[in-house]
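Chemist: I'll drop the sequence and a predicted model, then ask my questions.
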Amino acid sequence: MKISFHGATRGVTGSCHLVTCRGRRILIDCGMYQGGREIEEENRGDFGFDPSTVDYLLLTHAHLDHCGRIPLLVERGFRGEIITTGATRELARLVMLDAAHIQEEDARWKSKKAARHGRRAEDIKPLYTTLDALNALDYFGRTARYNKPLKLWDGIQATFIDAGHILGSASIVLELEEKGCRKKVLFSGDLGYPDRPILRDPAHPPPVDVVVMETTYGDREHKQLLPSVQELYEAIMSTFRRGGNVVIPTFALERSQEVLYYLREGVEKGDLPGIMQVFLDSPMAISATRIFSRHPECFDREAYRIFHDGRDPFDLPGLQFTRETSESMAINAIRGGAVIMAGSGMATGGRVRHHLKHNLWRKRCSVIFVGYAARGTLARQIIDGAREVKIFGEVIPVEASIYTIGGFSAHAGRSQLLEWFRRTGDPEHVFLVHGEEEAMESFARTLGHRHTCMPGQHETYQL
């Protein structure tokens, strides 16, 4: 039995871990790297293993940094079975098709730019195409249900348990047996935290022998949720009093729905105007919001009750969905009084970059970040206090008010990670992944476990 690490090693994105047992190869996630310009080379780089030799891909959830390279995996030879929950299957399809579209658009833009400067344009190709993403869908096989073991092979069994991170997210327990040796290996995936709206709390993990654990917030707690909601309301009202717009870069999955949930509550409780212009300017977020309504099995009691009563927890007066590009462009004519939610959360692409270009330089406006921003991203530059940033090749001064409201993060904070880990018993080995190196080191010291490791890229360990 072996485990090797091919992404999210001493970094936050690109989750990809490979287990070998009984001659079978099981991949846990195949995510895209996100961040600075050099990230493109990492995404195009070698996986560190031959995709054609992988028998199963178990997908923890549908965020891009966990599923975003699946079409490339298939294009390079994967012919195994992809297994995940029903909600993740739907959301991953949405995410991969959207990513392919962005890759194609970006390649077209770069080709035109190269041609204008007399450089070869035919060598510029997308990481993968829409056809590649559609081909990848053919390999989604059985649907996992929470707490129901799935036999992959003789001596290999997988159980998905609720991670409470986004709709359909899971931690995965692999039960392995080879040559009389038995091991339980637990992959945390990304973990949520208790008492958030919409989703159930993360399930308690079982005692296991090996833990592969995320450490996004391994060195800190995120802000409390309810004070963060109040801070959101106050930031919106302050901006409206100045006569400006509010731009909220949001992840299409979970964060958009959560913000809509609280905007609706704010209107109902009188903390926000009874009618205000709210734009959800993200075709993917719009589709994801529709998918949510089809998966009440993932909801907590309160969200389920709202749906059961015939109401929509994500709807509020003045909400407008803008799918078409022309509708998105029309928003730029609005000078004040609008809340503009657009992807992506780290401002690495998507329509939010256009809205930042039109509002970031205006002192009356505000930009509210409600999620994690990896190093090298436009969001992180703004959060870290950049006085000016480059958007579409143009230098834009940062004059708008900048808010970072951490309580909306879908990741468990330090104490919640520790509490989750304590439920795993006394594992023989702990591998820390999916976090910045400083966060991992801090969490490792706090953990104080005798066999804690921060694996490097493509490193292999015997289990």
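Modeler: Done, it's in.

Chemist: contacts and neighbour counts: CA atoms only from here.
Modeler: OK.

Chemist: From Ile83, how far out is Arg294?
Modeler: Here Arg294 is placed at a distance of 19 Å from Ile83 (C-alpha to C-alpha, to the nearest Å).

Chemist: How about the secondary structure of Val185?
Modeler: What DSSP: H, G, I helix; E, B strand; the rest coil gives for Val185 is strand.

Chemist: contacting residues around it?
Modeler: Counting by C-alpha atoms under 8 Å, 6 or more residues apart in numbering, Val185 makes contact with Val173, Leu174, Glu175, Leu176, Val208, Asp209, Val210, Val211, Val212.

Chemist: Distance from stretch 302-313 to the middle of the chain?
Modeler: Relative to the centre of its chain, stretch 302-313 is centred 25 Å away, using C-alpha atoms, centre = their mean, to the nearest Å.

Chemist: Kindly report the same for stretch 322-334.
Modeler: 25 Å.

Chemist: Second structure follows, compare the two:
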Amino acid sequence: MSLHLHFNGAARTVTGSCFLLETDAARVLVDCGMFQGSKSERELNYRDFPFQPAGISALCLTHAHIDHSGLIPKLVKAGFKGPIYATAATVDLASIMLPDSGHIQELEVDQLNRRNRRRGRPTVAPIYTAEDAVACLGQFRPVPYSEWQPVAPGFRARYWNAGHLLGSASIEMEVTPDGGGEPIRLLFSGDVGPDHRLLHPDPDGPVNLDYVVLEATYGDTDRTGVTQERRRRLLRDEVRAAMQPSGVLLIPSFAVERTQELLVDLLELMEAGELPDIPVFIDSPLATKASAIFKKHAGELRNGSDLVQALGSRWVRFTESVEESKAIDRIHSFHIIIAASGMCEAGRRCHIN
């Protein structure tokens, strides 16, 4: 048996994670992520896949972040019909994040096409739509941590907690020769969480591997002095500074994970008397849906009970509609708005005055 590993993304760039393992018996993908960043990087999402999607036996997904999962709807639309293996929490997050990604692409392409029509240029189509994203969800198959899962002929996988995002995993893969014998053992790290995560235990993983494919975005950077106490102290000082004069503190935040961590920190500071009781508005439909998923999986999280308590606080309010979002402008006392997106390039944050 010959085993070939192809790097189709996340090589010489930090997004677009996509690895192909190929034998005579099967072809298995690990991740199928979207390229993010500069215009030239985003344009890579429109190119054809460097493999035949219909010939892929299975896809193993490390986690739901779009740079690891964002091209799955395109893969399915192009002919992939196999199973997509991911942890249960990743399946739940993908069910909201992929349609949201499709919706954003539809909006961005609609705006671009309006400009193209005015300039006499040809119109373009989105990479995929929200409907395409919903269509791919039926191929997801939830798998538990720490248990071997057959994924294709000669391939089996085991998922290890990566400590990065709810449901995130490093994927151990064993590939057995056609005629038997010792398997080749690989680990695909996905994104590995740092120390002092509020909601996650430290990452876990196997030993005695033959090959490790490791994400190394910050591999040459030591992050020192980061503790829960220091993080909350910095947040407390920023909130106190924003209270003078009274008004509003707008916090751009990623809807998934970062918003939930912020909520726990803010409510803990209020509970400890470090901050007064302050209304906190979650002004993001995606963050609202994600928070419900985090609550569902709270038992898998460290400090999960604190998150459930924060989500149920009378000081936390979720805006469901555009009208509710606009109504926040009529509040004159000090309040906090947490709104997408964390990169300040999309979401309701762009419409807050």
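Modeler: Yep, it's here. Treat the numbers as computed from the prediction; the structure is a model and nothing was measured.

Chemist: returning to that earlier point: if you count what's nearby, which of Arg294 and Ile83 of structure 1 comes out ahead?
Modeler: Ile83 (24 against 12; other C-alpha atoms under 10 Å).

Chemist: Identify the residue of structure 2 aligned to the more buried one.
Modeler: Taking TM-score structural alignment for the superposition, Ile83 of structure 1 sits opposite Tyr85 in structure 2.

Chemist: if you skip the residues just before and after it, what's nearest to Asp283 of structure 2?
Modeler: Leaving aside its sequence neighbours, Asp283 of structure 2 sits nearest to Ala339 (C-alpha to C-alpha, 6 or more residues apart in numbering; 4.9 Å).

Chemist: count of residues packed around the one you found?
Modeler: 27.

Chemist: Let me see the contact set for it.
Modeler: Leu250, Ile251, Pro252, Ser253, Phe254, Ala255, Ile282, Asp283, Ser284, Gly347, Arg348, Arg349 are the contacts of Ala339 of structure 2 under C-alpha under 8 Å, 6+ apart.

Chemist: how much space between the counterpart of the fifth one in structure 1 and Phe369 of structure 1?
Modeler: So the one you mean is Phe254 of structure 2. Using TM-score structural alignment, the equivalent of Phe254 of structure 2 in structure 1 is Phe251. Per C-alpha to C-alpha, Phe251 of structure 1 is found 10 Å from Phe369 of structure 1.

Chemist: So Val212 of structure 1 sits against Phe187, correct?
Modeler: Yes. Applying C-alpha atoms under 8 Å as the test, Val212 of structure 1 and Phe187 come out as touching, 4.8 Å apart.

Chemist: can you tell me the distance between the two ends of stretch 264-281 of structure 2?
Modeler: This stretch, stretch 264-281 of structure 2, spans 13 Å end to end (C-alpha to C-alpha).

Chemist: Looking only at the lengthiest helix in structure 1, what residues are buried by neighbour count?
Modeler: Scanning structure 1 for the longest helix, with DSSP state H as the assignment, gives helix 86-116. Residues 86-104, 106-108, 111 are the ones in helix 86-116 of structure 1 that count as buried (16 or more other C-alpha atoms under 10 Å).

Chemist: same check, this time on stretch 30-42 of structure 1
Modeler: Neighbour counts using 16+ other C-alpha under 10 Å place Cys30, Gly31, Met32, Tyr33, Gln34, Gly35 of stretch 30-42 of structure 1 among the buried residues.

Chemist: And stretch 120-128 of structure 2, by the same measure?
Modeler: Ile127, Tyr128.

Chemist: Contact partners for the aligned partner of Gly55 of structure 2 in structure 1?
Modeler: Per TM-score structural alignment, the equivalent position to Gly55 of structure 2 in structure 1 is Thr53. By C-alpha under 8 Å, 6+ apart, Thr53 of structure 1 lies in contact with Arg25, Phe78.

Chemist: ok, how many other residues are close to the counterpart of Asp281 of structure 1 in structure 2?
Modeler: When structure 2 is aligned by TM-score structural alignment, Asp281 of structure 1 is paired with Asp283. Using other C-alpha under 10 Å, Asp283 of structure 2 is surrounded by 27 other residues.

Chemist: Can you tell me how far Asp283 of structure 2 is from Ser38 of structure 2?
Modeler: 27 Å.

Chemist: Can you check which residues contact both of Phe251 and Phe369 of structure 1?
Modeler: Common contact partners of Phe251 of structure 1 and Phe369 (C-alpha under 8 Å, 6+ apart): Gly345.

Chemist: those strands in the stretch 301-450 of structure 1, which residues are they?
Modeler: 319-321, 338-342, 366-369, 388-391, 394-397, 401-404, 429-433 (DSSP state E, counting those that start in this stretch).

Chemist: Quick one: those strands as CSV, columns for distance to Leu134 of structure 1 too.
Modeler: Listed next are the strands of the stretch 301-450 of structure 1 as CSV, based on distance: least, C-alpha to C-alpha, whole Å:
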stretch, distance to Leu134 of structure 1
strand 319-321, 25
strand 338-342, 25
strand 366-369, 32
strand 388-391, 31
strand 394-397, 35
strand 401-404, 36
strand 429-433, 30
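
Chemist: To Leu418 of structure 1, which of those lies closest?
Modeler: Of all these, strand 429-433 sits nearest to Leu418 of structure 1, with 12.5 Å by C-alpha to C-alpha.

Chemist: Show me what the closest one is packed up against.
Modeler: For strand 429-433 of structure 1, the contact count by 3 or more C-alpha pairs under 8 Å, 6 or more residues apart in numbering; DSSP states H and E identifies strand 210-214, helix 437-447, strand 452-453 as packing neighbours.

Chemist: any idea which of the ones you listed is most buried?
Modeler: A comparison of those by mean neighbour count, using mean count of other C-alpha atoms under 10 Å, puts strand 210-214 on top with a mean of 23.

Chemist: Please work out the angle formed by the directions of the helix or strand following that strand and strand 338-342.
Modeler: Following strand 210-214 of structure 1 in sequence order, the next helix or strand is helix 225-242 (DSSP states H and E). Using axes from the mean of the first three to the mean of the last three C-alpha atoms, to 10 degrees, the direction of helix 225-242 of structure 1 lies 130 degrees away from that of strand 338-342.

Chemist: Mind listing what's buried along helix 225-242 of structure 1?
Modeler: Leu225, Ser228, Val229, Glu231, Leu232, Tyr233, Ala235, Ile236, Met237, Ser238, Thr239, Phe240.

Chemist: tell me which of these is nearest to Gly14 of structure 1?
Modeler: Lowest distance from Gly14 of structure 1 to those (C-alpha to C-alpha) belongs to Leu225, with 27.3 Å.
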